[in-house]
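Asker: Structure of the sequence below:
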Amino acid sequence: MLATFAVALVRGVHRIVDVAWGLAFTAVALVTWTLSAGYGDDTRRLAVTLATCLWGLRLAVHIARRGRGHGEDPRYARMLARAPGRPALYALRKVYLLQGALVWLVSLPVQAAAYLPEGVDVLLVAGLVLWAVGLTFEAVGDHQLARFKADPAHRGRVMDQG
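Answerer: The predicted structure is shown next:
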């Protein structure tokens, strides 16, 4: 997240932190894969790493495409306009460091799973099925929302179906 903050300062736009969110989970999964070598079950380690990387990369690509060609995200523009003192340091504290801490916290199950000694079991299979269902719902929902927003007749409306 610190590297993302540096890039955001150079580019003058903080919306890239949203792309970095998915990439950060991918990075945690890959680092965990590397550090857990020789400890956990290799099949479980691979499954958890691949599932996390696929989810993180899909999310990052989706958000990058959605934001391409746009300026600053209005949420960040409003937040920084009200920031006390130096807006860049405020963004570092309130956005980047907070999201970095949340990535670490949310990814704790991924990190722990890499060290489990058990091989393929019911929980791993159930987790992968749940992951696949969730990823499918997320991708379909993102696609439906993009189509909805692309229709000029929906300008200013909220998508409440699908």
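Asker: For the rest of this, base every contact and every neighbour count on C-alpha atoms.
Answerer: Noted.
Asker: what helix or strand is the residue nearest in space to the middle of the chain on?
Answerer: The centroid of the chain falls nearest to residue 22 when counting by CA atoms, centre = their mean (2.4 Å). Using DSSP states H and E, the element containing residue 22 is helix 16-35.
Asker: Neighbours of residue 83, how many?
Answerer: For residue 83, the neighbour count with other CA atoms under 10 Å is 15.
Asker: let's see this one next to it:
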Amino acid sequence: MHVMPWAIGQGGQLLALWLFMVVVMTLGWAWQQRHANAGIVDVLWAFGLACAAVWMAVAGSGAPTARLLVGVLGAAWGLRLALHLWVRVRGEAEDGRYRALREHWQGRQWKFFAFFQFQALLVVLFALPWLAVAGHPAPAAWQLGLALAVWIVAVAGEALADAQLARFRNDPGNRGKTCRSGLWRYSRHPNYFFEWLHWCSYAIAAIGAPLAWLGLLGPVVMYLFLRFISGIPFTEQQALRSRGEDYRDYQRRTPMLFPWFPKN
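Answerer: Predicted structure coming up:
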């Protein structure tokens, strides 16, 4: 069976990334044992993706412009998110989602270890769109410009949503209440929406690449995870536990993910 040299090289890139993330997530698992705070996994996931973007750009074989886009934009997005999450993890008690998971698993650390290692695999999965872009031999100027424009809107929107929620949470008078101001008036999860939109920029940049279809994995897989698996379902279950009828009213009035005007 004939194997193309580029396929071997890309396989090596992904293997090296996975081994790196195994070490990172193992250290994170040990940290959460000492601090009883599994929220560190989200910090390391974002940090790992920032590292993955740089690695794909450095080891990629595509045009310098395509590799630069991946390295700069992917790293900037991942580091901003990692820093934002680290401030929360360092300064607050364990997120209610993880407290519920800890109770459900009865503190079994082997389950937490498996969970952390699963996140290592997810970093590799979400690095695939960057692999496609970094291997693009000649991206058009229009698609790089459009990808950059979408990225700017997405990252600015996510940062604004995070800042609005942090300001709301920091007011003791809002304890037990639901944020309905700013972007949170138009979506129950505007931060998730802009995180999903961010991945669309790489799908645009991958158009015409040999592995262009991998670029679509970002928005498709991220939507599936946010909507059905680890994003919105866990977040809303915790919101209902902590805010009850106030959050049920918010659910009835406000769109779930994609922003739109609330119902009266």
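Asker: picking up where we left off before, for the residue nearest to the centre of the first structure, what are its contacts?
Answerer: Applying CA atoms under 8 Å, 6 or more residues apart in numbering to residue 22 of the first structure gives the contacts 55-60.
Asker: repeat for residue 104 of the first structure
Answerer: Residue 104 of the first structure is in contact with residue 28, counting by CA under 8 Å, 6+ apart.
Asker: Helix or strand for it, just tell me which one.
Answerer: For residue 104 of the first structure, the host element (DSSP H and E) is helix 98-106.
Asker: so where is that helix in the second structure?
Answerer: Taken onto the second structure by TM-score structural alignment, helix 98-106 of the first structure occupies residues 118-126 there.
Asker: Flag every buried residue along that stretch.
Answerer: Residues of stretch 118-126 of the second structure classed as buried by neighbour count (16 or more other CA atoms under 10 Å): 119-126.
Asker: and the residue in the second structure that residue 62 of the first structure lines up against, how many neighbours does it have?
Answerer: By TM-score structural alignment, residue 62 of the first structure lines up with residue 84 in the second structure. Neighbours of residue 84 of the second structure under the rule other CA under 10 Å: 17.
Asker: in the second structure, what residues pair with the helix ranked longest in the first structure?
Answerer: Across the first structure, the longest stretch assigned as helix under DSSP state H is helix 122-150. The aligned range for helix 122-150 of the first structure in the second structure is 142-170, by TM-score structural alignment.
Asker: buried sites along that stretch?
Answerer: Going by neighbour count (16+ other CA under 10 Å), the buried part of stretch 142-170 of the second structure is 143-144, 147-148, 150-152, 154-155, 157-162, 164-165, 168-169.
Asker: compared with the first structure, how much does the match of helix 98-106 of the first structure deviate?
Answerer: For stretch 118-126 of the second structure, the mean deviation from the first structure after alignment is 2.0 Å (mean CA distance after the TM-score superposition for the first structure).
Asker: do the same with stretch 151-168 of the second structure
Answerer: Mean deviation of stretch 151-168 of the second structure from its aligned counterpart in the first structure after superposition (mean CA distance after the TM-score superposition for the first structure): 0.6 Å.
Asker: Show me how far that stretch is from its chain's centre.
Answerer: 14 Å (CA atoms, centre = their mean, to the nearest Å).
Asker: Following the chain past the helix holding residue 104 of the first structure, name the next helix or strand.
Answerer: Next element after helix 98-106 of the first structure (DSSP H and E): helix 108-113.
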